[in-house]
Each structure stands twice: as C-alpha cells, then as structure tokens.
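Student: this one's structure only:
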C-alpha cells in the first residue's frame, strides 16, 4: 500500500513538470468555447486616432465575422508586402543589387524591365511557394488572420501591449501602401527615381 502511494506520488510529481502540450492544439478548444463572444469590429486592433473607426462606406459594419477576417488578412498581407516593397525600392535607388544583376539601374521601374524572363519565373515561383505554405497554415485549427508563425498562440488577445503592437503593424502597413503608390506614381511621371528628384534635377516636361 505504501509502495503504491509512493509510486502515485512520483507519477504526479513528474506530471507536474512535464511540458505542456503546444498551445496551437489547445487554442482551437479555447476559441471554440468562446466562439459566442465575438470582438466588435470597432474594438479590433487598428482602430486608432485621429480617424478612429474609419468605415465610411459601411463595408465592415455590414460584413459577417468570416468576411471581416478575410478583410483583415488582406489588409495585413498587403501592408506587409508594401513595407517590403518600400524597403526594396530604397535599396534599388541606393544602387544595391543582387550580384547576378550588377548593371541594373537605380530607377526601380526601369530596373524591373531589365529582369530577364527566368528571373521573373523564379520570382513568381517563389511567390507561389509562399502562397501554398500560407494556404496550408490557414487550415490550422484556431488560425488568426495574418498569424503565419503562431505568435497568437503565445499572446493574450486581451493584453493591451499586444493589441498596441498589432495596431502599429497595421498603421505602418497602411502608410507603406500609400507610400508605395506615391513612389510608383512619382517615378512614372518624372522618369527619375526619388533620390534624383530630391536633388532638383527632375522636371515634369
């Protein structure tokens, strides 16, 4: 009897120090239990001053939770792509190129036309791989919009700092989307990159 109790105590002690199961496996159960509680669209990350909740055409107000999730994921993906695009644009204007393109120009629009066919084929193939991987990740139970690395499994959605971080990412992405449009438009109109235009050499005609 004493040996049985001792064995049970040892097993219980070992179980107490055993690693917890991966949060991703528990997240679905937790969210399923709280699925009735849906965060109001006006309380989602990204609602910030000075505009606050900006939905003048009422798209978000009339959409279902599933559609809102698609909207948010699209916004995050476009914002992240735009941030990388602005960074790549700056590197191109600074003359930083891959070794395989040593003679590429510093005008990003012109440099894009200098990429050979197989270069574009590799770019599209790489984008296809990313799309495939992301599609598989979206099938994960408890997937949250834009969370491709599982960071949401480690964060408390009620944490103000985590919500603030998400809002900052969204706002930076929104700014980058506007910036990328401005960079493309201004370069296309003046025919010179932004650094050249900043020196006063650019002319409209």
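Tutor: Everything's here; your move. This is a predicted model, so every value here is computed, not measured. Numbers count the residues shown, from 1 in each chain.
Student: rest of the way, CA atoms for contacts and neighbours
Tutor: Will do.
Student: can you pull the contacts of residue 54?
Tutor: Residue 54 sits next to residue 47 when contact means Cα atoms under 8 Å, 6 or more residues apart in numbering.
Student: Below is structure B, check it against A:
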C-alpha cells in the first residue's frame, strides 16, 4: 500500500485570521535493499522481469496494484520458489536414501518405500509431528517479521519489509550492494520458477506410472 499521511501544517497567517490546514501530502516509498516501489514500473520495479519472458503477466494480475499488494504477490512467489527448490532436492535425495532406512538403520527407523509422493504418508507420528512444528514455527516467524498484525490491517505487508528477506542469513551470503542483491534475487527467482515446474512434473510423473523419479531416470 502506498505510504500516505495526512499532515496538519500550519503557516504564519495575517493577524486576526485562523491558521490554515494543508491537504494530504504523499510520502516517498521507503528504499529497501536498493528497491523503491514505483507504480509506473512493472511489478512496482521489483526484480524478476527476466529475459526471455521479461514483463510476462498476460492476465494482468499485477496491474494497478498497491505497494502492499505487489509485495504480497512477490512474497507468495518467492516462498513457493524456495519450497519448490527444496522439494526438488527432497524428491531425488529422498528416493535415493529410502532403500537405506528401516528397522535397524541409523538413518531412520521407519521403513520408507516407493515414490516420493507417498513418503510423507509413511512417516511415523513423531516425525510427522516434528515436521509440522518446524513448519509452523517458521511460518509464524515469517508472519511476525513481514506482516502487519491482522488486528491492525488484514493481508498487509509491512512497509519496511522486502518480500522474502526475513533476516535469516547465517552464512552471510546477502550482498550489501543493491546491484548485487538484485542479481542474486533474479537468480533465485529463475531457479525457483524452474523448480516449481520441475516439482509439478515430478508429482505428475509418479502419479502416472507409480514409479519414483530416480527409478525412472535409471531404468
């Protein structure tokens, strides 16, 4: 949402006349990681209009959107990108490791077999509960960092929050230069968008023939 404020500005008036109040004034959008929202630019000027598709939005989802709405769309995209990239690794590693788990295994005591689509349902109650707690804590932290409390404003991103930047960078990989940050953001989006298609393909392939992705690759 564009940052708007109503300022009561009094000025020196002639004697015997009441002070005059000004109308609403527009405040500049904050600069975050080198980015400043610009309603005249595609998706407010956020990185992501990457060749060869460039400004690809044929259905106009991002047209005439406020800063908060644009950031909300990007927040959803970047989170799905990250989950998809982890899922790609999970499909391949999970299916490769599955034959090594089971009774007596130091990796995991629960026996996991078959394609990755079925792995979550084969987890024991403890593992499933632990996974649920970890996801819940992560999502709660992200909500507290990036979102305005729903009691104040529903579905609103904080003005000083950059989509996806929750401040978790244990290896210190985040660039300090705005240009380098933009480049890293575009690489992350490119890989994440590809990963979303890849995971959809993995899932569909396993539904079609009931075989794991690794099994399909080595067959």
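Tutor: Sure thing, it's come through. These numbers come from a predicted model, not from an experiment.
Student: how much space between the counterpart of residue 120 of structure 2 in structure 1 and residue 187 of structure 1?
Tutor: In structure 1, the residue paired with residue 120 of structure 2 is residue 112, using TM-score structural alignment. Applying Cα to Cα, to the nearest Å, the value for residue 112 of structure 1 to residue 187 of structure 1 is 13 Å.
Student: can you check residue 76 of structure 1 too?
Tutor: Taking Cα to Cα, one finds residue 76 of structure 1 at 26 Å from residue 187 of structure 1.
Student: same question, residue 123 of structure 1
Tutor: From residue 123 of structure 1 over to residue 187 of structure 1 the distance is 23 Å, taken as Cα to Cα.
Student: Counting neighbours around each, name which of the two comes out higher.
Tutor: Set side by side, residue 123 of structure 1 and residue 187 show more neighbours around residue 187, with 20 against 11, by other Cα atoms under 10 Å.
Student: and that one, what pairs with it in structure 2?
Tutor: Superposed on structure 2 with TM-score structural alignment, residue 187 of structure 1 falls opposite residue 206.
Student: Same question for residue 121 of structure 1.
Tutor: Taking TM-score structural alignment, the alignment pairs residue 121 of structure 1 with residue 129 from structure 2.
Student: distance from the host helix or strand of that match to structure 1 after superposition?
Tutor: Using DSSP states H and E, residue 129 of structure 2 maps to helix 125-146. On superposition with structure 1, the mean distance recorded for helix 125-146 of structure 2 (mean Cα distance after the TM-score superposition for structure 1) is 1.4 Å.
Student: What helices and strands are in contact with that helix?
Tutor: Packed against helix 125-146 of structure 2 by the contact rule (3 or more Cα pairs under 8 Å, 6 or more residues apart in numbering; DSSP states H and E) you find no helix or strand.
Student: and it, which residues are buried?
Tutor: Neighbour-count burial for helix 125-146 of structure 2 flags residue 146 (criterion: 16 or more other Cα atoms under 10 Å).
Student: and the helix or strand that it is followed by, what does it pack onto?
Tutor: Heading C-terminal from helix 125-146 of structure 2, the first helix or strand you meet, by DSSP H and E, is helix 178-209. Packing contacts for helix 178-209 of structure 2, counted by 3+ Cα pairs under 8 Å, 6+ apart, involve helix 67-97, helix 213-218.
Student: Buried deepest among those helices, which one?
Tutor: Across these, averaging neighbours per residue (mean count of other Cα atoms under 10 Å) puts helix 67-97 on top, at a mean of 18.
Student: and residue 143 of structure 1, what pairs with it in structure 2?
Tutor: Residue 143 of structure 1 maps onto residue 161 in structure 2, by TM-score structural alignment.
Student: make that residue 46 of structure 1, sorry
Tutor: Using TM-score structural alignment, residue 46 of structure 1 lines up with residue 48 in structure 2.
Student: what do you get for residue 58 of structure 1?
Tutor: In structure 2, residue 58 of structure 1 lands on residue 60 (TM-score structural alignment).
Student: Could you look up the SS state of that match?
Tutor: What DSSP: H, G, I helix; E, B strand; the rest coil gives for residue 60 of structure 2 is coil.
Student: which residues sit in contact with it?
Tutor: Applying Cα under 8 Å, 6+ apart, no residues contact residue 60 of structure 2.
Student: Right, I'll leave it there.
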